[in-house]
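1. Sequence and predicted structure are below.
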Amino acid sequence: MVNKSQKLKDQDFGFTCSFVLGAVQTPVEKDYYNQALNVLVNSFLRKTHFINPQGDKVIMKQRVLLKEDYDIFHFWNLSQRLGIKVKIGKFSPYFPHGRHLHLYGDMIELATGSRKMPSSVCSADCGPGFRRFWKEGMSVCCFVCSPCPENEISNETNMDQCVNCPYYQYANIEHNKCIQKDVTFLSYEDQMGMVLALIAFCFSAFTTVVLWVFVKHHDTPIVRANNRLLSYVLLMSLMFCFLCSFFFIGHPNKATCVLQQITFGIVFTVAVSTILAKTITVVLAFKVTDPGRRLRNFLLSGAPNYIIPICSLIQCILCAIWLAVSPPFVDIDAHSEHGHIIIVCNKGSVSVFYCVLGYLACLALGSFTVAFFAKNLPDTFNEAKFLTFSMLVFCSVWVTFLPVYHSTKGKVMVAVEIFSILASSAGMLGCIFVPKIYIILIRPDINSIQKVRKK
């Protein structure tokens, strides 16, 4: 039993124990502070001597091995002549290592008369939004506060670890609360989506007008010179190229995700293969001079027109493989834009997607090569030069598309793909048909049989 005859007053000892325990907030801290108090009590007991109730003098030498249990008491002074001795803890060498001292915190009253444990004066508390950690060489009651990393929070005081926010939430600026992310996609209400939809509608309407002009003036030399049927097929395929952009705008679902990629691959294959057929027709028309040659029969039979269904069939097979292996599906992008969950269409099998683009690129390169060699052939309405420029624009757009597409994310990635579709389609429409529309509507004097016979 420890009494007032000791050199260290019990109130000072109680205050010291209470002070150390005041910093205890978590089980980890309690272990640290129990170890500290264990050292303190050992030092206190070994330097103390007193008379036990049997009248024996007890001297606690520093090197004497402790084998006894000790109760720790504290005197509560209720008045000048009245006090109560209260057991506030126990010290035993038989307790687990580092936990020899056990104090009853709710029974300790400080010298100030309050039972509230004081906080540590070594380090201030780490509030919400921060985590604490210990550096090497620091005392057990000292720590450092560090802000939570990105998208992690701490909503309590003196947390050792920050907590990650779920993928559908993000951390606020103070990093003490997770906030629900906004679901977004490239919609018609979005300014970027609205502009792209308006451009696609205007180009498709202009293509319809061009088709109507060609049908109305189908007997004029400039329309007949380069195979009217192929011109009609090319104009309709370009119109569908513009319209397929609408599959990329709006809330994605399983149907639109499949249609936007399949439609894009097929209609562009029809357009490019039509240009290839028109280019081959121009070349054969100048190479065939002998009426008895087989090439003349090949040209008159309309065999070049079969290039379109053959090339389109190959692309359809690739698209069917795409759908069978791993079709496009609806996916979410929770990392591209802070505070937003973007609903996008995942390509599914990326390898098949690039096979579709690669096949389309081969057709475009073949059309450009044939048209380039035929661009200087003499003729009144030779469109090989215009076909060459159209394929040059087409190839330039899609070569630029790949690096830009992979360097963007979220809605911008979808917008880049729509812009590439519109730009390449507009390039073919402008290079091939705008000069002809100019002659049909503005210079009808050039578009006459007499003028052609003179040339």
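-> Yep, it's here.

2. CA only for contacts and neighbour counts going forward, please
-> Fine.

3. all helices for the chain, in order.
-> In the chain, the helices defined using DSSP state H lie at 10-21, 27-46, 191-216, 221-224, 228-243, 254-287, 294-300, 307-325, 350-373, 384-406, 410-441, 449-454.

4. As a markdown table, those with mean neighbour count would be great.
-> Output for these, formatted as a markdown table (neighbours: other CA atoms under 10 Å):
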| stretch | mean neighbour count |
| --- | --- |
| helix 10-21 | 19 |
| helix 27-46 | 16 |
| helix 191-216 | 17 |
| helix 221-224 | 20 |
| helix 228-243 | 21 |
| helix 254-287 | 22 |
| helix 294-300 | 14 |
| helix 307-325 | 17 |
| helix 350-373 | 18 |
| helix 384-406 | 19 |
| helix 410-441 | 19 |
| helix 449-454 | 10 |
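
5. what's the closest of those to residue 168?
-> Closest approach to residue 168 among those is made by helix 410-441 (15.3 Å; CA to CA).

6. ok so, going back, I'd like the helices of the chain laid out as JSON lines, including distance to residue 104.
-> Listed next are those as JSON lines, based on distance: least, CA to CA, whole Å:
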{"stretch": "helix 10-21", "distance to residue 104": "10"}
{"stretch": "helix 27-46", "distance to residue 104": "12"}
{"stretch": "helix 191-216", "distance to residue 104": "67"}
{"stretch": "helix 221-224", "distance to residue 104": "102"}
{"stretch": "helix 228-243", "distance to residue 104": "79"}
{"stretch": "helix 254-287", "distance to residue 104": "65"}
{"stretch": "helix 294-300", "distance to residue 104": "105"}
{"stretch": "helix 307-325", "distance to residue 104": "69"}
{"stretch": "helix 350-373", "distance to residue 104": "66"}
{"stretch": "helix 384-406", "distance to residue 104": "64"}
{"stretch": "helix 410-441", "distance to residue 104": "59"}
{"stretch": "helix 449-454", "distance to residue 104": "113"}
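
7. Below is structure B, check it against A:
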Amino acid sequence: MEVALPSVSREEPWVLGGITVIQCATAATPVWNINSTQSWISNLWTGMHVQLALIKEPFGNKIVKNITNVRKMQYSYSYLIILINMLKILSYFSSVNFREYQLAQTMIFAIEEINNRTDILPGVTLGYKIYDTCASVTFSVQSAMALMNGYEEMLTDTSCSRPAAVKAIIGESGSTNTIAIAASVGLFQIPVISHFATCACLSDRKEYPTFFRTIPSDYYQSRALAQLVKHFGWTWVGAVRSDSDYGNNGMATFVEAAKQEGICIEYSVKFHRTEPEKLLKVVQIIKRGTAKVVVAFLAFVEMSNLLEQLTVQNITGLQLIGTEAWITGTNLATPSSYRILGGSIGFAVTGAKINGLKDDVKDFWEAAFQCSVTKETSSNYKTPCTGSESLTELKNQYTDESEIRITNNVYKAVYAVAYSLHSQLECMPQKGCAKNLQTEPWQVLDALKKVNFTLRTGERVFFDGNGDPAAKYEVVNWQLGPNGAVEFKAVGYYDATLPPGQQFVMSPVDMAWAGGQKQKPTSVCSESCPSGTRKAVRRGKPVCCYDCVPCAEGEISNKTDSNDCIPCDLEYWSNEKRDRCVLKTVEFLSFEEVMGIVLVIFSLFGTCLTVLVAVVFLAHKNTPIVRANNSELSFLLLFSLTLCFLCSLTFIGRPSQWSCMLRHTAFGVTFVLCISCVLGKTIVVLMAFRATLPGSNVMKWFGPPQQRLTVLAFTLIQVLICVLWLTLSPPFPNKNMKYYKDKVILECDVGSAVGFWAVLGYIGLLSLMCFVLAFLARKLPDNFNEAKFITFSMLIFCAVWITFIPAYVSSPGKFTVAVEIFAILASSYGLLFFIFTPKCYIILLKPEFNSKKNLMSKMPNKSL
């Protein structure tokens, strides 16, 4: 107790009070003198512990009158003696906590205001007693025990009879000491109402069943802080807290809420006011950190200590986010500290102007400086105040009306007790309260749970099921005023009673930022990832530290800071920037591209060449070489070759349902017709040779009618296979996406693989038969024997289609169609050239050989 603690703290456990019923016979008389008012001020201890007494008239009139009179005596010696008696001021205490003194004076003011009202507790007067807990948990518990056990002996000759315990306790200011008091008196059903203990742990009704408070729980403030940080886009913040119940519990809730909002904590450190070495380590961590925003969940004293070290080490440019403990602390808000704390943002409890409280400031001013503020004759001081006193001699929180935010909570706490007693004593307007009705603490406790009233300021007061009030905060911003003084400008609000999404609102006003910047600072571990990329968290780092990785092919991200890339639909592909899905390029063998044009030229050229050969044959149809091997089969073969050349055109162009069915069936039927004609000509050669043998009668079994019937039979078999194929599982256009990721291959799916390979197999079977028969007839002696040319043509035909199979299977996309067209054209050209070129050569260039004699002559065959 001999050590003077630092200036006022949000968490300093100072003010405590109790209420009981006292019946006194005489008034208190002065028993202590003070040499001067100024010496009293300098020796007033930093904290007070207030005990309220309920006094029933008529016995307490003189005591209340004495209290009322001293309020009007402008802090005369008699007033100070009474206050000293009730405040337990000890001469060796050397520090004045003006904030706590103001809270005590507000309590006294509220009590006297209630005593002077006729609508609340008529006929009943409230008294008070103040205890100094010296920021000690031990002293707090001792004071609470004293309140529960009864009053100490007063330093007067007053004789009082009273019950053994108080009806309610008001206090303390700090969470740690309040926790100790609430836990101690809870078993005795004595209500405890705190005006400044914000720890969310006190909302636990199982642990603290009798606790109430008139300041919102940090449960809401911590979450509001997270929403504030998220609102400004700060995802990388530092955190520093007081090593106390207030700081540890509040920060734990903030960290949890920050994670839900996607905010990362670079560091979370703590220190206590009694740990200077730890404070230095904390400052070094802040200095080395990369976060430009620091959430300071600190009590007033710890914030003062931190500010001092930040100033010494010249650490500027940090955007401080504060709590109600220090964000409106006028002792901190000086022009010199603005260099460090300028632009700070935080939550402050809402306040209201208490009518008449300003007169108390005037009374204290006149007593402190021995001067008169007004020219009223009622003033005890004749020397007028100049106004310079506030600038040089007495600038403190007691004289600052901005502290009305906190004093209003004390004001509400006193009125809550008063209204609870009012309901318990069955007070009625014009009739007073019940004379013989005794109240017990548990009755006051039940009444506090139901209390619901509106102050003259218009503020509604009530408690929820946890003993907490409605959570309402103002968002304040440190700004420099026109006169260079620091101002706490309201820039928004937080109201937990509103629906989600409407609770936190920022006003469209200009704000000040750290370091005098005009633009909002940026505090991120990694810059935002642009569209087309995704965030990849670095190993061992928080989720806010990431690398921007480009989306893979076929995936996009169309917004910044995407966690994942979205795959495009099957028919879509990502663009170059990977921020949009575009339709895939549809690929098929078209008439417009070079490869399609070349194939069309070869197809039409083959068709024209075949027609030209047919014209030549038609012009020389009566010549021996044309008539030698059944001219009907030759013309039919030329017709089928023309169809083979033309059917290749059906493979070019955009596939459709009809084109897919047409291309495969036309190809299958025309080629079978062509091979059937060649096979017929081969059989004719063999039969003709056999007919020259003595006694042979073969040709009558394989004359022109039988040849036509053979071609028709072989062709009908292929037609039947195609009909079954088209009926059971026809070819259809298909979008093939297997070969290319960024392309759609529009192709004709064969439908039934069995049908497709049956068509090819049948063509292959006929080709093999034709090749074998032609090979057997290749050395027949007559010149009209064309078997060797058929052999060459079928050799080319088979070679083409044998190589076609692996090429067809392995070629991707439109190249598959190109391979199939190439096979058709190559085999067609092979048949045309090897079968008809020799005949055309004789007809056009060697007409002398176009005679029956020449054709019937036998020549040794040296080839093949």
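-> Perfect, thanks for sending it. Keep in mind that this is a model prediction, so the values were computed, not measured.

8. related to what we said a few turns ago, for the helices of structure 1, which one sits closest to residue 114 of structure 1?
-> Here helix 10-21 is closest among the helices of structure 1 (CA to CA), at 10.7 Å.

9. okay, the angle between that closest one and helix 27-46?
-> Relative orientation of helix 10-21 of structure 1 versus helix 27-46 (axes from the mean of the first three to the mean of the last three CA atoms, to 10 degrees): 160 degrees.

10. Kindly provide the distance from the equivalent of residue 170 of structure 1 over in structure 2 to residue 175 of structure 2.
-> By TM-score structural alignment, residue 170 of structure 1 lines up with residue 573 in structure 2. To residue 175 of structure 2, residue 573 of structure 2 is 60 Å away according to CA to CA, to the nearest Å.

11. Please say which of those two ends up with more neighbours.
-> residue 175 (26 against 23; other CA atoms under 10 Å).

12. quick one: the strands in the stretch 1-150 of structure 1?
-> Assigned by DSSP state E, counting those that start in this stretch, the strands in the stretch 1-150 of structure 1 fall at 49-51, 57-59, 70-77, 83-91, 101-103, 130-133, 144-147.

13. Could you dump the ones you listed into TSV and include mean neighbour count and distance to residue 243 of structure 1?
-> Formatted as TSV, the strands of the stretch 1-150 of structure 1 follow (neighbours: other CA atoms under 10 Å; distance: least, CA to CA, whole Å):
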stretch	mean neighbour count	distance to residue 243 of structure 1
strand 49-51	16	98
strand 57-59	12	99
strand 70-77	18	87
strand 83-91	15	83
strand 101-103	21	79
strand 130-133	22	52
strand 144-147	16	50
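
14. can I get those strands in TSV with distance to residue 39 of structure 1?
-> As requested, the strands of the stretch 1-150 of structure 1 are exported to TSV (distance: least, CA to CA, whole Å):
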stretch	distance to residue 39 of structure 1
strand 49-51	18
strand 57-59	18
strand 70-77	15
strand 83-91	11
strand 101-103	9
strand 130-133	23
strand 144-147	24
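
15. And those: which comes nearest residue 367 of structure 1?
-> So among these, strand 144-147 is nearest, using CA to CA, at 59.9 Å.

16. Give me the range in structure 2 that that closest one lines up against.
-> By TM-score structural alignment, strand 144-147 of structure 1 lines up with residues 547-550 in structure 2.

17. Give me the mean distance between that stretch and structure 1.
-> In this overlay with structure 1, the average offset of stretch 547-550 of structure 2 from its partner residues is 1.1 Å by mean CA distance after the TM-score superposition for structure 1.

18. Give me the contact list for that stretch.
-> For stretch 547-550 of structure 2, contacts defined as CA atoms under 8 Å, 6 or more residues apart in numbering pick out 526, 529, 530, 532, 533, 534, 535, 536, 537, 538, 578.

19. change it to 7 Å
-> 529, 532, 533, 534, 535, 536, 537, 538 (CA atoms under 7 Å, 6 or more residues apart in numbering).

20. Just give me how far it sits from the chain centre.
-> 18 Å (CA atoms, centre = their mean, to the nearest Å).

21. again, but for stretch 714-726 of structure 2
-> Centre to centre, stretch against its chain (CA atoms, centre = their mean), the figure for stretch 714-726 of structure 2 is 64 Å.

22. Provide the aligned range in structure 1 for that stretch.
-> The aligned range for stretch 714-726 of structure 2 in structure 1 is 311-323, by TM-score structural alignment.

23. can you give me the strands for the stretch 101-250 of structure 2?
-> 124-130, 160-161, 168-171, 192-194, 211-213, 236-242.

24. Which one of the strands of the stretch 1-150 of structure 1 lies nearest to residue 333 of structure 1?
-> Nearest of those (CA to CA): strand 144-147, 26.4 Å.

25. thinking again about what came up before, and the contacts of stretch 547-550 of structure 2, which two are furthest apart?
-> It's 532 and 538 that sit farthest apart of these, by CA to CA, at 18.9 Å.

26. Settle it for me: which of the two has more neighbours?
-> residue 532 (27 against 12).

27. residues contacting that one?
-> With contact taken as CA under 7 Å, 6+ apart, residue 532 of structure 2 is in contact with 550, 551, 556, 557, 558, 577, 578, 579.

28. now for it: what does it line up with in structure 1?
-> Checking TM-score structural alignment: residue 532 of structure 2 goes with residue 129.

29. measure residue 120 of structure 1 to residue 134 of structure 1 for me?
-> Where residue 134 of structure 1 is concerned, residue 120 of structure 1 sits at a distance of 15 Å (CA to CA).
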